[in-house]
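K.L.:
Here is my input, please return the structure:
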Amino acid sequence: MKKYLLSLLGLSLFFISCSKTDDSLATQEIEEVVGSPEPEIDVTVQNFMWQTMNTYYFWQSDVPDLLDSRFSTETEYRTFLESEEDPSKFFDEKLLFSEDRFSFYSEDYKELTQSFAGISKSNGVEFGLGLFSGSNDVYGYVRYIVPNSDASTKDIKRGDIFTGVNGTTLNIDNYIDLLFGDSDTYTLNMAEIANNTVSDTDREVTLTKEANLIENPIHLTTVLEVSGKKIGYIMYNGFTNEFDEELNEAFGEFKSAGVTDLVLDLRYNPGGSVNSALLLSSMIYGTHTDQVFLKARYNEKLQSEFNDAELISYFADKTDNNTPLNTLGLNKVYILATSSSASASELVINGLDPYLDVVHIGETTTGKNEFSVTFVDDFDNGNVYSPNREDKINPDNQWAIQPLIGRNENANGFSDYTSGLVPDIFLEEDLSNLGVLGNSNEPLLAKAIAEITGTTAKMDFNVDLPVKLISSSKMFTKTKDNMFMDIKNPLPIKTKTVLQP
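P.N.:
Below is the predicted model:
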């Protein structure tokens, strides 16, 4: 996202005179403008939410309460803000379009922005959750362990199964409270698989969530030499721009090793930074700064204000730190993606598709083709969050919202994948044989190697216990499966009063 977007906030309804310079329209300011008694509830948060959504929200014209013509007087607007005292309900019930699956809020913007940087409170076990056939009982299976976490010191690894917490069997009604509740420490009741049957065991693993755990999204890289091919493999679990330099270094190692083919593992990657997606795609395809990677499409009110040059992002030749990109210059790439692959992961697949042969192995992806921005109560910065302006954020409002504000089209103008991107080669993960990540016998990687080399793999790709996912641990983090734009050098916004009291 570029700085031009912010200047357009002047088109929105800011119900405050041009002489006002405070960060938000707090309750006291409403009283001064309208001349009515102090409202019974503080609507600072609701006002911040409405102003932002009215300006940026992708479906702004489809939500009656967000229309520019919704309120004829400032008193009517204030009454609307007071109609729901709980800001979370106000956001969910009054501001969201019915088809919106992904916009969300946070009561603590600091916790949210730390999550985008890969910092969270976690015990280090990343897991998927599924339902047993014909039952409401839930099982969990370990996908991977975050290095340097509490779990990395415990007897738990990829492929392990658990069916209970603290002696209570997991089911569809209690798994959220037991696994994602207020308790930082819990004990997993482990199970095992034998003859394609899951059975409880006496084994227990006690885990403790630690604050400020940093996960490097570059979970694993390796070079495999098979049948005369040098195959680079990278498991990338989140588009975190704080690790863009390390990502570039990884591709530098691939390049130095003479990698001829690449397997990009996004099977557990729920998304993140659009800019990181652009950089990764450039590392794969090339530093073609004259070729379109994506075209942004905003709501009707904002779209008409932009020219084509302002809406287009091209492939890159350097990182944000001006480090030259290491690129493999491939004409074909193998991407492992599943139903847990979302947003920026899908953006890479879609963005590369016009230029090279993308072989998608796995399952149909999530289908999140919209991007978002983090907004906080910083009026003079267009309510756009900037880490350099934390002292400017309204101290009486620590809320943040992460609404969907647009869609990214590829160079061919395609963005219609709300039902997900369908794989070229369908292959589910097998609970009875998850395999070791990065090992040539791990089923999804083995399938990619077989496609690359043109040889028949020795292993059987039949899936005995397919994973039928209902959720995963990443969906209970602050960032979930979000795709966000990076707004740099935002311009101060101009207020505009259009309603008469």
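K.L.:
going forward, measure contacts and count neighbours with C-alpha atoms only.
P.N.:
Will do.
K.L.:
List the contacts of Tyr334.
P.N.:
By CA atoms under 8 Å, 6 or more residues apart in numbering, the residues touching Tyr334 are Leu262, Val263, Leu264, Val358, Val359, His360, Ile361, Ala448.
K.L.:
Would you do the same for the sequence below? I want to compare the two.
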Amino acid sequence: MKNCLPIKLFSFFFFTLFLISCENTDEPVTYEENTNEYVNDWMYNQMKRYYLWNNAIKSQGNLALDPKEYFKTLLQSEDIYSYAIHPEKPETSPKSLRSKFGFDVSFIAFEGKYYGVILYVLEDSPAKNNGLQRGQLITHIEGTELKLDNYDNLYNSMLADTQLDLKVVSYSAQSGFSNPKTVSVLQGFTFLQPIPYQVIENNNTKIGYVSIPHFDVGQAQLYLQMFQELKSKSITELVLDLRYNGGGDVSSATALSIILASNIKADDLFIKFEGNQNGGNVDQSFATALKSNESSVSFDALRNAHPGINKVYILCGKRTASASELIINNLKPYMEVITIGEKTFGKDVAGFPIVDDRNPDKRGWILYPSIYKLFNARHEGNYSKGINPEIVLNELQQPEVFALGNRSETLLQGALNRISGNTNKIKTETVQSLPLSKISTDIDPLLQIIP
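P.N.:
Coordinates of the predicted model:
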């Protein structure tokens, strides 16, 4: 009888420990397919592995949330670039006037009135095909006159609409306001854009002007032909207009950089990618970055198109982002880069898309997380607040806005003045630029590095 109690107690403790050990197994929890929990658990695991700030993600949180909302809970507050989309759910995709209608707009006040200024119109876009063009001034949106207390809300309503009714007018210093008309634009697709270029002669100097709207895959051959022609015309200066370029393919941006950079070799370091403890660091030379998505044009062929310049003037602004900022930052170790305009967007991260392909018969969510920070060969980067231009200049100085490439256009005129040594200032501003709570810009999801 003396030994019964200890034996019973030992049995009880053993059984309790057995239950605890069963409850603490490391077997993963499984969720029913097509539920929010099923998707969000996958998102959580991918972000814990790849996300640049993965250590800041402490717990799974509420897996029952809508996946798009759940993804936002995993992001650092300063990360405004990462997002998730579902290819069968259009409402999950980022929206911009440029992607929906084919134009960009800003807002100004002039002589007590308020206007939306058409800044950029894509070729063969719904906007272009319905008569919108750079420099037109919007006076009414959906029949409502623009005012100080409504322009921001009207702008956001345009982002949500699938059809726009705009009342626009033209303006010139000679004739004032003229040609009022109403333009209706339906949401639609816009395809690959041309790259306009020309030679401007200014005070016996031949200046190349190139405006690139986007860095598309496979543009290296086009750059090659373009710069061979500019080189044959003996340009000695180059103005590169990237003010409306939201980024694109890194190999395309690299191809352009190879043509522009002075005295580089194929194995010179171009990009440094720095990730978390799982992703590590990746260094890419000019040749390696080019080959990541471009095989039809060689490094040597691009170098032979170098026009003999040792500096480049880059026109930039709020919509200059991603691969465009990469060019600004990563050319600096190899040549003088003179930026003219306004502070850039500030996208100094890169990554690759992560696809939920667990069900081969059904398309799943696609994550575009920030995975790497970007640096140049001198380890210069950290421009998440934007790159400040060397010459600060707002392109909206006057209500008359000239076409891109017109030597009277504000930023181009600023570049020509710098090249010629002309210290004359641009005309005094007569308009007031108005801020937006959210700038609509077709920034690419991420500069892509092949994993």
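K.L.:
Mind filtering the contacts of Tyr334 of structure 1 down to those shared with structure 2?
P.N.:
Counting by both residues aligned by TM-score structural alignment, their matches' CA atoms under 8 Å, structure 2 reproduces these contacts from the contacts of Tyr334 of structure 1: Leu262, Val263, Leu264, Val358, Val359, His360, Ile361, Ala448.
K.L.:
Take these and write them to JSON lines, including neighbour count and secondary structure.
P.N.:
Shown next, in JSON lines, are these (neighbours: other CA atoms under 10 Å; DSSP: H, G, I helix; E, B strand; the rest coil):
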{"residue": "Leu262", "neighbour count": "24", "secondary structure": "strand"}
{"residue": "Val263", "neighbour count": "24", "secondary structure": "strand"}
{"residue": "Leu264", "neighbour count": "21", "secondary structure": "strand"}
{"residue": "Val358", "neighbour count": "19", "secondary structure": "strand"}
{"residue": "Val359", "neighbour count": "19", "secondary structure": "strand"}
{"residue": "His360", "neighbour count": "24", "secondary structure": "strand"}
{"residue": "Ile361", "neighbour count": "25", "secondary structure": "strand"}
{"residue": "Ala448", "neighbour count": "26", "secondary structure": "helix"}
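K.L.:
if we take the residues you listed, which one ends up nearest to Ser345 of structure 1?
P.N.:
Proximity of these to Ser345 of structure 1 (CA to CA) peaks at Leu264, which lies at 10.2 Å.
K.L.:
Map the closest one onto structure 2.
P.N.:
Here Leu264 of structure 1 is matched to Leu240 in structure 2, going by TM-score structural alignment.
K.L.:
and Met323 of structure 2, what pairs with it in structure 1?
P.N.:
Slight slip there: residue 323 of structure 2 is Ala, not Met. Aligned partner of Ala323 of structure 2 by TM-score structural alignment: Ala344.
K.L.:
Test my guess that that match contacts Asn275.
P.N.:
No - counting by CA atoms under 8 Å, Ala344 of structure 1 does not reach Asn275; the two are 9.1 Å apart.
K.L.:
More neighbours: the two, which one.
P.N.:
Using other CA atoms under 10 Å as the criterion, Ala344 of structure 1 and Asn275 rank with Ala344 on top: 32 against 23.
K.L.:
returning to what we had before: columns distance to Asn171 of structure 1 on top of the kept ones among the contacts of Tyr334 of structure 1, output as CSV?
P.N.:
CSV is the format used below for those (distance: CA to CA, whole Å):
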residue, distance to Asn171 of structure 1
Leu262, 40
Val263, 36
Leu264, 34
Val358, 38
Val359, 37
His360, 33
Ile361, 31
Ala448, 35
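K.L.:
Quick check: Phe254 of structure 1 is in a strand.
P.N.:
No - applying DSSP: H, G, I helix; E, B strand; the rest coil, one finds Phe254 of structure 1 to be helix, outside a strand.
K.L.:
Just give me the match in structure 2 for it.
P.N.:
Match for Phe254 of structure 1 (TM-score structural alignment): Leu230.
K.L.:
number of nearby residues for its match?
P.N.:
Around Leu230 of structure 2 there are 24 other residues, counting by other CA under 10 Å.
K.L.:
got a list of what the spatially closest residue to it that is not a sequence neighbour touches?
P.N.:
Nearest residue to Leu230 of structure 2, sequence neighbours excluded (CA to CA, 6 or more residues apart in numbering): Gly208, at 6.6 Å. Gly208 of structure 2 is in contact with Tyr197, Gln198, Val199, Ile200, Leu230, Ile235, Thr236, Glu237, Leu238, Val239, counting by CA under 8 Å, 6+ apart.
K.L.:
All set, thanks.
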